[in-house]
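1. Have a look at this fold, sequence not included:
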């Protein structure tokens, strides 16, 4: 299998999982209401849910913008992700496993942004060669 094809499959997989994650974060308000019915001790504060929903919606917009190769949106993926991680660290207990997970998340998103920028650069070079 060609390495470019592998990279494309990996980038598309990361993209699809990121979209699904941001949709779930955007729907966290409804998920919180559902969990409140099941177990009231699992509910989060309204402020926390509002911020999580807002971060999910912003990340979804950034990912959709990156899908259409808007370079500004590609550059916005990492800062939005970092803001989300900092917020999650401030609201949850800091444990080693969670920090390792966030570091892996940052590395995956760095690879994702690098691959998107490289793909965009290759497409621009191909369009200049055709002209």
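-> Great, that's in hand. Only a predicted model underlies this, so the values are computations on that prediction, with no experimental measurement involved. Numbers count the residues shown, from 1 in each chain.
2. use CA for all of it now, contacts and neighbours both
-> Fine.
3. can you give me the helices in this structure?
-> Secondary structure of the chain (DSSP state H): helices at 3-26, 28-38, 46-67, 71-91, 96-130.
4. Tell me who's in contact with residue 22.
-> Going by CA atoms under 8 Å, 6 or more residues apart in numbering, residue 22 touches 56, 57, 59, 60.
5. Put this next to the first one:
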């Protein structure tokens, strides 16, 4: 299998998983309502749910914008993800597992942004060579 094809499949897979994650964050309000019905002690505060929903919506818009090759949106992926991770760390008890998960999330997003920028650069070079 060609390395470019592997990279394309990996980037598409990461993109789909990131989209699903941001949609789940947007739906966190409804998920919290369901959790409250099951176990009231697990309820999150309304402010926490609102912030998570807003971050999820912003991340979804940034991902879709990046997929449409807007370079500004590509550069916005990492800051939005860092804000999301810092906020989630502020809500959770910080343990080794949480820190490792956060680092892995940042590394995956760094790879995703790098791949998008590399793909964009290749497309620009091909369009210049075609003219």
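-> Cool, got the structure. Quantities reported herein were computed from a predicted structural model and do not represent experimental measurements.
6. Would you mind reporting the TM-score between them?
-> Once the chains are overlaid, their TM-score stands at 0.99 when taken by TM-score structural alignment, normalised by the length of structure 1; 131 aligned residues with a CA RMSD of 0.5 Å.
7. hmm, back to that, make a markdown table out of the contacts of residue 22 of structure 1 and add distance to residue 127 of structure 1.
-> Below are these laid out as a markdown table (distance: CA to CA, whole Å):
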| residue | distance to residue 127 of structure 1 |
| --- | --- |
| 56 | 34 |
| 57 | 33 |
| 59 | 29 |
| 60 | 28 |
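8. Buried among the residues you listed? Make that a ChimeraX selection.
-> Remark: buried members of these, expressed as a ChimeraX selection using 16 or more other CA atoms under 10 Å:
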select :56,57,59,60
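9. count of neighbours near residue 19 of structure 1?
-> For residue 19 of structure 1, the count of nearby residues is 19 (other CA atoms under 10 Å).
10. right, and it touches residue 63 too?
-> Yes: contact between residue 19 of structure 1 and residue 63 holds when scored by CA atoms under 8 Å: they sit 6.9 Å apart.
11. what do the two both touch?
-> Joint contacts of residue 19 of structure 1 and residue 63 (CA under 8 Å, 6+ apart) do not exist.
12. Which residue lies nearest the spatial centre of structure 1?
-> In structure 1, the residue lying closest to the centroid (CA atoms, centre = their mean) is residue 18, at 4.5 Å.
13. and stretch 7-24 of structure 1, how far from structure 2 on average?
-> Following the fit onto structure 2, the mean deviation recorded for stretch 7-24 of structure 1 is 0.3 Å by mean CA distance after the TM-score superposition for structure 1.
14. which parts of that stretch are buried?
-> Buried residues in stretch 7-24 of structure 1 (16+ other CA under 10 Å): 11, 14, 15, 18, 19, 22, 23, 24.
15. ok, residue 32 of structure 1 touching residue 43?
-> Yes: the pair residue 32 of structure 1 / residue 43 is scored as a contact, 6.0 Å apart, by CA under 8 Å.
16. on that earlier part again, residue in structure 2 paired with the residue nearest to the centre of structure 1?
-> Aligned by TM-score structural alignment, residue 18 of structure 1 pairs with residue 18 of structure 2.
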